[in-house]
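*Asks:* for reference, the sequence and a predicted model appear below.
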Amino acid sequence: MNNKNSMVTKLAFLSVSFMVTSAYAIQGSLPQLKAALGISQPQSEYLVTTPSFAVMIFVVLSPLLQQWFNISDKKIIMTGVTIVGIAGLVPMFISNYTIILISRLILGAGYGLYNSQAISLISVWYQGETRAQMLGWRAAAEQIGQACTLAVAGLLLNYAGWHASFLVYAFAFVVLFFFAMRVPDDSKAQDNSVAEDNLAEELTNEESQEITKISPVVYLLVLFAFLLVVDYVGMENRFPGLSVAINGEQYTGSSMFLSLMLIGATLGGICYGPINKLLGFGTVYLGLGLMALSNFLFGFAGHNFVLMVIGLLLIGFPLQLVSPLIFNLLPDLAPANRQPLVTSLCLIGFNFGSFFSPTIGQWTNNLLGQPLSGLGLAAPFPVYGVVLILIGIIIFFASRHAQKA
């Protein structure tokens, strides 16, 4: 069996996360897809977020399917990555919105089959600072994958049209080969004991002891994950439309800036381990503060494209400080044999937020009386920024109350 601590084996484990966020690779193509297919702004955004709906279903079904068919973690992950590659390529040959939407649902099913296993395996193979580091690297791998697939899809869009941008999903087969070659077919690395990081104690105020049941804090983390992704995905989806509104109908440079945004997100994932070691639970306040600032810059930019881009580039870094923290808290909030379940619940929160981001954005526009076109697309983000600040205040006082109890 390959040494789990070797860098190549670690990269093999992380490689499957490279494709997890590739549903967003076509964001730069949304204005062209909207025009070519004759669809509305929310319909075009759902081409990006619909895979998240299938993910929510299949992160629940995946452990059941694995048990029913007696499939190892490695094989279920390989099956999911294969589905991603096949379903992702279908829109290259189709111009029908309904069929493309169905293919995106199947794409999401592929992500859902293996997403929770890719995360929970880290929690059971690695402990302590190594686990925090690997979870940060996993978040970075997602952002590197999204940046690479966005950049490649953008190049394909510029040179060969929106159909060709879906060729980017061929990367799945490269990932599949590397994972198959390097990762051992053995998921039973856990010894039913997981080292505690004591981060959750700030929320639960419990003494170190054997964990026997799922803490209610898990469900708050699910809601937290939902709200974070509503904001993040909404900004990604609306940036191309705002770019066209500011720079003109022929503008196709959105993919480049979306890729640059993910460099910040990658740095956030890489820096999570050291920052978490320095600040502990204070990492969440840093992340929420920077995300709120990003929303205010983006939402109040108006015709100032540079200011809008600064807001966009900033948001990825703090998100990747907060999202690994959520997963890093889970081993202290549930017993080891329930880790796949609580990981799946948090993934459902993230994906539920992603899927409903267009609808929540539309509701916010309607509430504010702003149009779903032009600069009106930026209207929800100052509201999101205020919500993030309120969440930070609530967490602060809740943790202080728990410490005094």
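*Replies:* Ah, there it is. Residues are numbered from 1 along each chain as shown.
*Asks:* every contact and neighbour count from this point should use C-alpha atoms.
*Replies:* Will do.
*Asks:* let me see the contact set for residue 53.
*Replies:* Residues in contact with residue 53 (C-alpha atoms under 8 Å, 6 or more residues apart in numbering) are 105, 108, 351-352, 355.
*Asks:* same check, this time on residue 277
*Replies:* Residue 277 neighbours (C-alpha under 8 Å, 6+ apart): none.
*Asks:* for it, give its distance to residue 129.
*Replies:* 8 Å (C-alpha to C-alpha, to the nearest Å).
*Asks:* same question, residue 314
*Replies:* Distance of residue 314 to residue 129, given as C-alpha to C-alpha: 26 Å.
*Asks:* between those two, which is the more surrounded one?
*Replies:* Applying other C-alpha atoms under 10 Å to residue 314 and residue 129 shows that residue 314 carries more neighbours, namely 23 against 15.
*Asks:* what about the more buried one, which SS state?
*Replies:* Put simply, residue 314 is helix when judged by DSSP: H, G, I helix; E, B strand; the rest coil.
*Asks:* so what's it closest to, chain neighbours aside?
*Replies:* residue 294 (5.7 Å; C-alpha to C-alpha, 6 or more residues apart in numbering).
*Asks:* for the one you found, what are its contacts?
*Replies:* Applying C-alpha under 8 Å, 6+ apart, one finds that residue 294 lies in contact with 310-312, 314-315, 385.
*Asks:* comparison target below:
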Amino acid sequence: MKTKLPTKMAMLSISLFLMSHLAIAPAIPKLYALYHGQNPNIGLASVESLVTIPAMMITIFVMLSNLVVATLGKKKTVQLGLVLILLSGIISFLTKQFAVALLCRLLLGVGIGLYNSLSISIISDYYEGDERASMIGFRTATLNIGKALTTFIVGLALLVGVNYTYLVYLLVIPVYVFFSKYVPETSSGSLSLKKATYFNQAVLYLMLITFFVGISYIGATIKIPSLLVNKYHYSSFYVSNLLTILAFSGILIGLVFGQLTKYLKDKTLAAMIFLMGLGNLIFTFATHSAFFILAALLIGASFVGTMSSVFDYIAKHFKKEHNHFVTSLAITAGNIGVILTPVLLTKLPAQFQLEMFIAPFYMTSGFMLVNLILYGLLVKKTSQEKS
């Protein structure tokens, strides 16, 4: 379907807030001073939960969004999610009560979760082929740009006052207006839940792939600092820059993802899984800075590439009415992997008395080998269904 540039930009703009729950992380020390000053019983861990607790609601409402879409339709569900995000920010700004702020962060997670998977499936309603792949890549790039933008704005808001950090969500207002004006309701509108749901072996394979990729990416993010600072004695500043490179490579791959799929087709998914495994494997033997930079580039780029490939695969091989549900399952599986990462990569190796710095990277490399096997099974299952 041919659409104008404003429509494309409006579709992409809603992805700016999908990782915005992480934006207030730089404000944690001052937020702790604020809330602890109001109530000495509030500890640092409680204040840190303001960053992490939205993820729980995002995971839950990614799945529950299917119920909302069945009632309201896709466009109104996105609009509802944006309104909830805006309300969470305004109410948090107006109060100094930690309990209210915590409830607002839960509300933020609900808002993000409601349209997380819709930010992908709505693209499939309007675009096909290479254009759809490009839009999915741009969507992932927009998500990462949004994370950087909201974090930057929070940093500026801190110069005014700690409560002003919550006003970063005023950005929702122009996005809401832009989306409402230029994106029409999809022809599918609101489907019954029975018609929208679908599950088979291929869906299971996709869920397992995103589950293991979530572990490998977040695992690298939390284990790289421990490895480089504690084992190889690099500075925290160096590690911070390395993680910035990791994040930036994700934006770049999102921008060129459409071109990649033109040449590699469905094999893009296998290529990205392989690169994720290679990036993690490099950390098991490398000791030189150049190898660490290469590995970070591979992990950051391949994570975005893998997730974009999964979403593109779903759009290509599943019916449009099933896209949102299957995408929701894939995102949920990835989030579960993220949640379980500390258990699998920290507690499990400790239980078996494995080396604590290198062992996690052997594990994540192994997970990508499993993913390549799952990819083979996925392709086989898909071809069987088509024949």
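*Replies:* The structure has been received and is ready for your questions. Worth saying up front: this structure is predicted, and the values here are computed from it rather than measured.
*Asks:* quantify their similarity with the TM-score.
*Replies:* For these two chains in superposition, a TM-score of 0.77 is obtained (TM-score structural alignment, normalised by the length of the second structure); 369 aligned residues with a C-alpha RMSD of 4.1 Å.
*Asks:* which of the contacts of residue 294 of the first structure lies closest to residue 243 of the first structure?
*Replies:* residue 312 (11.5 Å; C-alpha to C-alpha).
*Asks:* buried ones in the helix or strand harbouring residue 104 of the second structure, by neighbour count?
*Replies:* Residue 104 of the second structure is part of helix 98-115 when elements are defined by DSSP states H and E. By 16 or more other C-alpha atoms under 10 Å, the buried positions in helix 98-115 of the second structure come out as 98, 101-115.
*Asks:* show me which of these is closest to residue 210 of the second structure.
*Replies:* Residue 210 of the second structure lies nearest to residue 113 out of the buried residues of helix 98-115 of the second structure, by C-alpha to C-alpha, at 17.0 Å.
*Asks:* corresponding residue for that closest one in the first structure?
*Replies:* By TM-score structural alignment, residue 113 of the second structure lines up with residue 112 in the first structure.
*Asks:* name the nearest residue to its match, sequence neighbours excluded.
*Replies:* residue 55 (4.1 Å).
*Asks:* tell me the residue in the second structure aligned with that neighbour.
*Replies:* In the second structure, the residue matched to residue 55 of the first structure (TM-score structural alignment) is residue 58.
*Asks:* that match touches residue 105, doesn't it?
*Replies:* No - checked against C-alpha atoms under 8 Å, the pair residue 58 of the second structure and residue 105 is beyond contact range at 10.6 Å.
*Asks:* related to what we said a few turns ago, pull the contacting residues for the match of residue 55 of the first structure.
*Replies:* Per C-alpha under 8 Å, 6+ apart, neighbours of residue 58 of the second structure: 109-114.
*Asks:* which element is it on?
*Replies:* Residue 58 of the second structure belongs to helix 44-72, assigned by DSSP H and E.
*Asks:* got the buried residues for that helix?
*Replies:* Across helix 44-72 of the second structure, burial judged by 16+ other C-alpha under 10 Å covers 46-48, 50-72.
*Asks:* specify the helix with the largest residue count in the first structure.
*Replies:* helix 128-160 (DSSP state H).
*Asks:* what is the burial count for residue 90 of the second structure?
*Replies:* 18.
*Asks:* separation between the nearest residue to it once chain neighbours are set aside and residue 358 of the second structure?
*Replies:* Computed as C-alpha to C-alpha, 6+ apart, the closest residue to residue 90 of the second structure that is not its neighbour in sequence is residue 167, at 6.4 Å. When distance is defined by C-alpha to C-alpha, residue 167 of the second structure is 41 Å away from residue 358 of the second structure.
*Asks:* since that was my last question, I'll sign off now.
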